[in-house]
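Trainee: Got a predicted structure plus its sequence, pasted below:
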Amino acid sequence: MLAVFDKSVGKCPEALQSPHSESVCALKDGFLAQHFSSVHPGAVTINLGSAGVVAYSIDKQNPLLPRLFAVMDDMFCLFQGHIENVAHLKQQYGLNKTANEVIIVMEAYRTLRDRGPYPADKVVRDFHGKYAFILYDSSSKAAFIAADADGSVPFFWGTDSEGHLVLSDDAETAKKGCGKSFAPFPKGCFFTTSGGLRSFEHPLNELKPVPRVDSSGQVCGATFKVDEESSRKETGMPRVGSAANWSQNY
């Protein structure tokens, strides 16, 4: 799976941007999407206009960590892996028996966006399993991205030469678009358009970047660790009306 988002949708943390990076513009002339399609024959690519692009393929997938893709009500969601407590989540969100993981993620996001009954970190923490997902809501131009607490699914992110946020389960694709400004997506974390990167395991703690150094001694992106000495003042996302965008209220 692949997603490239404009800075208005996903502002990449500055710590990911390596001063020695030789990255390109991932969106120019569909560069990275075309590369992804050449590596994964039969890939489906969706142009999101000024917001960016997403691409999906079932090529070369791990049968234990299958990929899913769905479009529903202006939401686009890429999901890889599996959720163990599917039955419980279906009941919680009032979904029918045929709903799978990608539908559950979309419904969970919709509930957050429209009603905000729980903090966002709790919603992601309730997903028990091995997974990584990328959701884009074109109605509010917002992204919702997460990876499980064990980092079970290969999942990478970074920034291209223009500051666009790049995400992929393919390390080589991420390197192609980001040069040295890429890293594994932090496990146990989620990213939103307005809230940035946060830990869903330790939602009250800040995340601090730790520089990654390659074999030549050059800094290439960063990993993010929970700062045990820090604590956020905000404890969660306030309830909002159905007409409000939850992502702008926490």
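Mentor: The structure has been received and is ready for your questions.

Trainee: switch to C-alpha atoms for all contacts and neighbour counts from now on
Mentor: Will do.

Trainee: all helices of the chain, in order?
Mentor: 31-39, 86-92, 101-114, 120-125, 171-178 (DSSP state H).

Trainee: Buried ones in the fourth one, by neighbour count?
Mentor: Yep, that's helix 120-125 we're talking about. 120-121, 123-125 (16 or more other C-alpha atoms under 10 Å).

Trainee: Could you do stretch 161-168 as well?
Mentor: Within stretch 161-168, the residues that qualify as buried are 161, 163-168, counting by 16+ other C-alpha under 10 Å.

Trainee: try this one next to it:
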Amino acid sequence: MLAVFDESVAKCPEALAIPDSSESSCALKDGFLAQHFSSVHPDSVTINLGSSGFLAFNNVKQNPLLPRLFAVVDDMFCLFEGHIENLGHLKQQYGLSKCVNEVTISIEAYRTLRDRGPYPADQVVRDFDGKFAFILYDSSSKSTFIATDADGSVPFFWGTDANGHLVLSDDSDMVKKACGKSFAPFPKGCYFTTSGGLRSAEHPLNDLKAVPRVDSSGEVCGALFKVDSESRKESPGMPRVGSAANWSQNY
């Protein structure tokens, strides 16, 4: 799976970018990275998100233990890789009577968070018991919600290209193609939102500290992010609002 987002949708942490990286290119220019993905995966599907970026997906040669899924519901697009073990519990928690799978439960969890906000975003991620990584884009608010499990069970990488676009994929070579050395594994047990940036699901009130990532030749390539145990923010509070309200700017 692959996603590229414009800075207006997903502004990456400054520490992830490497200034003047000669190996990076523009992922969106002339459909560069989308075309490369299609050439590597001829049976893939690409979803153009206009000025916001694009999503790409294929289900060929996938790990049967970590299947890839894609769904669109009411202008919410979601790429999901992995599995959730407590689907039955989540189905009850979100009041779903229809058949659901991992990707649709991710969308419904986000919809509940966006429209009613009964849970903080970190709890939504913690409630998912399994091995997973997902990328969700809400075209109605031009917002993203991206997360991985606490163990980082699914290979998942991110980086920033020459124009500051955020690139995410389960294929490290795909991220390197656009980002050069400005790439790194997506932090374990963390989530990223348009309004809140990168946070730890296990320690949501603590800041994440960037640690330079050094390759085998001693060159800095992106950054790793660790929970800063000495920093702690006050909880912003999670007010309940009516379902008619859009709560996406507060999660």
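Mentor: Good, I have the coordinates. Keep in mind that this is a model prediction, so the values were computed, not measured.

Trainee: Superposed, what's their TM-score?
Mentor: Overlay of the two chains. TM-score (TM-score structural alignment, normalised by the length of the first structure): 0.97; 250 aligned residues with a C-alpha RMSD of 1.2 Å.

Trainee: Could you export the helices of the first structure to CSV, including columns for distance to Phe144 of the first structure?
Mentor: As requested, the helices of the first structure are exported to CSV (distance: least, C-alpha to C-alpha, whole Å):
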stretch, distance to Phe144 of the first structure
helix 31-39, 20
helix 86-92, 18
helix 101-114, 8
helix 120-125, 10
helix 171-178, 19
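
Trainee: Please identify which of these is closest to Ile58 of the first structure.
Mentor: When the helices of the first structure are compared for distance to Ile58 of the first structure using C-alpha to C-alpha, the nearest one is helix 31-39, at 11.4 Å.

Trainee: Let me see the contact set for His165 of the second structure.
Mentor: Counting by C-alpha atoms under 8 Å, 6 or more residues apart in numbering, His165 of the second structure makes contact with 4-7, 10-12, 26-27.

Trainee: Pipe those into CSV and attach distance to Ala210 of the second structure and neighbour count per row.
Mentor: Below are the contacts of His165 of the second structure laid out as CSV (distance: C-alpha to C-alpha, whole Å; neighbours: other C-alpha atoms under 10 Å):
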residue, distance to Ala210 of the second structure, neighbour count
Val4, 22, 28
Phe5, 21, 26
Asp6, 22, 21
Glu7, 20, 16
Ala10, 18, 25
Lys11, 16, 19
Cys12, 12, 22
Cys26, 24, 18
Ala27, 24, 28
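
Trainee: from the residues you listed, which is closest to Thr46 of the second structure?
Mentor: Distance to Thr46 of the second structure across the contacts of His165 of the second structure (C-alpha to C-alpha) is lowest for Val4, with 11.2 Å.

Trainee: From what I see, the closest one and Leu49 are in contact.
Mentor: No - contact criterion C-alpha atoms under 8 Å: Val4 of the second structure and Leu49 do not qualify, at 9.5 Å.

Trainee: Overlap in contacts, these two.
Mentor: With C-alpha under 8 Å, 6+ apart as the test, Val4 of the second structure and Leu49 both reach Leu55.

Trainee: Tell me the spacing between the most far-flung residue of the second structure relative to its centre and Lys181 of the second structure.
Mentor: Computed with C-alpha atoms, centre = their mean, the residue of the second structure farthest from its C-alpha average is Ser217, at 29.0 Å. Note on Ser217 of the second structure: its distance to Lys181 of the second structure, by C-alpha to C-alpha, to the nearest Å, is 12 Å.

Trainee: One more: Asp207 of the second structure?
Mentor: Plainly put, Asp207 of the second structure is 24 Å away from Lys181 of the second structure if you go by C-alpha to C-alpha.

Trainee: Then Pro118 of the second structure?
Mentor: Computed as C-alpha to C-alpha, the Pro118 of the second structure to Lys181 of the second structure distance reads 40 Å.

Trainee: and if you look at Asp129 of the second structure?
Mentor: Distance from Asp129 of the second structure to Lys181 of the second structure, by C-alpha to C-alpha: 33 Å.

Trainee: Nearest residue to the residue positioned nearest the centre of the first structure in space, ignoring adjacent ones along the chain?
Mentor: With distances taken as C-alpha atoms, centre = their mean, Ile145 lies nearest the centre of the first structure, 2.5 Å away. The shortest distance from Ile145 of the first structure to any non-neighbouring residue, by C-alpha to C-alpha, 6 or more residues apart in numbering, is to Ile134 (4.6 Å).

Trainee: And the one you found? What does it align with in the second structure?
Mentor: Under the alignment (TM-score structural alignment), Ile134 of the first structure maps onto Ile135 of the second structure.

Trainee: What's the local residue count around that match?
Mentor: 25 (other C-alpha atoms under 10 Å).

Trainee: and if you look at Asn100 of the first structure?
Mentor: Neighbours of Asn100 of the first structure (other C-alpha under 10 Å): 16.

Trainee: Equivalent analysis for Lys98 of the second structure, please.
Mentor: Lys98 of the second structure has 7 neighbours, counted by other C-alpha under 10 Å.

Trainee: again with Pro41 of the first structure
Mentor: Pro41 of the first structure has 12 neighbouring residues, counting by other C-alpha under 10 Å.

Trainee: For Ser143 of the second structure, give its distance to Ala109 of the second structure.
Mentor: 15 Å.

Trainee: tell me which residues in stretch 27-46 of the first structure are buried?
Mentor: Buried residues in stretch 27-46 of the first structure, counting neighbours by 16+ other C-alpha under 10 Å, are found at 27, 32-34, 36-37, 39-40, 43-45.

Trainee: residues touching Lys226 of the second structure, list them.
Mentor: Taking C-alpha under 8 Å, 6+ apart, one finds 187, 208-211 in contact with Lys226 of the second structure.

Trainee: Met106 of the first structure versus the closest residue in space to Ala70 of the first structure that isn't next to it in sequence, what's the distance?
Mentor: Excluding the flanking residues, the one nearest Ala70 of the first structure by C-alpha to C-alpha, 6+ apart is Cys77, at 5.5 Å. Per C-alpha to C-alpha, Cys77 of the first structure is found 7 Å from Met106 of the first structure.
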